[in-house]
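Novice: Only the shape, not the letters, is given here:
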């Protein structure tokens, strides 16, 4: 089964006299080697039944059954290490709903919380004691100096027009100071 560069196999029980791709007696599993890790799904109890009644697996199917541990179980050998299992895919709808609730929770949180009541409940003595401590924490902000720049540089607000250019335009509204070529 499958398509070009994406093989997929069915594990089937078939009569040895039928065609290779002919009618199968029962489908007992799938094997998809291109996934990481490979997908191997086998109906273990049905495989055990067919092996017990004399079914002979092909070499490829026997290797798959050895990976899943069904061949060892049939032969009475120790089980192989467990197969790697792909991580479960996240439910996209559940993730979307969780994000929507979180966004709604953020929008509702300011309306529900009442910080003014919390401040009003404190005794006046505690409020006075906290006020000087808050003032002590405040230190005059030093101008931010970027590395390699002089300390007298000003931060330029891109939304605010250039005051020097506005002042120059006010003095010379006709633009007479511009070079006429």
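Specialist: Done, it's in. Being a predicted model, the structure only gives us computed values, none of them experimental.

Novice: going forward, measure contacts and count neighbours with C-alpha atoms only.
Specialist: Noted.

Novice: And whichever helix in the chain runs longest, what's buried?
Specialist: Counting by DSSP state H, the longest helix found in the chain is helix 92-112. Of all the residues in helix 92-112, not one is buried under the rule 16 or more other CA atoms under 10 Å.

Novice: just the helices in this protein please.
Specialist: 44-52, 59-68, 70-75, 92-112, 115-121, 124-137, 163-171.

Novice: Quick one: distance of stretch 92-102 to the chain centre.
Specialist: In this view, stretch 92-102 has its centroid 13 Å away from the chain centroid, taken as CA atoms, centre = their mean, to the nearest Å.

Novice: Among the helices of the chain, which comes closest to residue 3?
Specialist: Smallest distance to residue 3 across those (CA to CA): 19.4 Å, for helix 59-68.

Novice: in the closest one, what counts as buried?
Specialist: Result for helix 59-68 [16+ other CA under 10 Å]: buried residues 61, 64-65, 67-68.

Novice: so what does it touch, helix or strand wise?
Specialist: Other helices and strands packing on helix 59-68, by 3 or more CA pairs under 8 Å, 6 or more residues apart in numbering; DSSP states H and E, are strand 39-42, helix 70-75.

Novice: Tell me which residues of the longest one come out buried.
Specialist: Counting neighbours by 16+ other CA under 10 Å, one finds that the buried residues in helix 70-75 are 70-71, 73.

Novice: okay, pairing it with this:
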């Protein structure tokens, strides 16, 4: 089964907070992740994104594919 890097939702109603996680592609959105790589908080101004680059590189080398949303966040974050 392929490994994906994607967001998992936390927080209350209308106060979303997301973790960036590595997980199997078949698991549900809020299922148990293989590893937490960082977080994304859209409720702050400016938007807060924190990623552990060492863990991210490790998973990318193994072959994990980021989702479109994570790809755009990383593109903006890793400038």
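Specialist: Noted; the coordinates are in hand. Because the structure is predicted, anything quoted here is derived from the model rather than measured.

Novice: Take the helices of the first structure and lay them out in TSV including distance to residue 3 of the first structure.
Specialist: As requested, those are arranged in TSV below (distance: least, CA to CA, whole Å):
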stretch	distance to residue 3 of the first structure
helix 44-52	27
helix 59-68	19
helix 70-75	28
helix 92-112	28
helix 115-121	64
helix 124-137	70
helix 163-171	69
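
Novice: so what corresponds to residue 60 of the first structure in the second structure?
Specialist: Matched by TM-score structural alignment, residue 60 of the first structure corresponds to residue 69 in the second structure.

Novice: Excluding chain neighbours, what is closest to residue 69 of the second structure?
Specialist: residue 6 (7.6 Å; CA to CA, 6 or more residues apart in numbering).

Novice: That neighbour: how many residues sit nearby?
Specialist: 24 (other CA atoms under 10 Å).

Novice: and it, how far is that from residue 21 of the second structure?
Specialist: 6 Å (CA to CA, to the nearest Å).

Novice: Tally up the residues packed near residue 40 of the first structure, please.
Specialist: Residue 40 of the first structure has 21 nearby residues by other CA under 10 Å.

Novice: Looking at the alignment, what corresponds to it in the second structure?
Specialist: Per TM-score structural alignment, residue 40 of the first structure is aligned with residue 49.

Novice: What's the local residue count around the closest residue to that match other than its chain neighbours?
Specialist: In this structure, residue 49 of the second structure finds its nearest non-sequential neighbour in residue 40, 4.5 Å apart by CA to CA, 6+ apart. Neighbour count for residue 40 of the second structure, taken as other CA under 10 Å: 21.

Novice: Likewise for the one 4 residues further on?
Specialist: Neighbour count of residue 44 of the second structure, defined by other CA under 10 Å: 8.

Novice: for residue 47 of the first structure, same thing?
Specialist: Residue 47 of the first structure has 22 nearby residues by other CA under 10 Å.

Novice: any idea how far the closest residue to it other than its chain neighbours lies from residue 52 of the first structure?
Specialist: In this structure, residue 47 of the first structure finds its nearest non-sequential neighbour in residue 28, 6.7 Å apart by CA to CA, 6+ apart. Taking CA to CA as the measure, residue 28 of the first structure falls 15 Å from residue 52 of the first structure.

Novice: who has more neighbours, those two?
Specialist: The neighbour comparison of residue 28 of the first structure against residue 52 (other CA under 10 Å) goes to residue 28, with 17 against 11.

Novice: what do we get in the second structure for that one?
Specialist: Checking TM-score structural alignment: residue 28 of the first structure goes with residue 37.

Novice: Next up, the contacts around the match of residue 40 of the first structure.
Specialist: Residues counted as contacts of residue 49 of the second structure (CA atoms under 8 Å, 6 or more residues apart in numbering) are 38-41, 73, 77.
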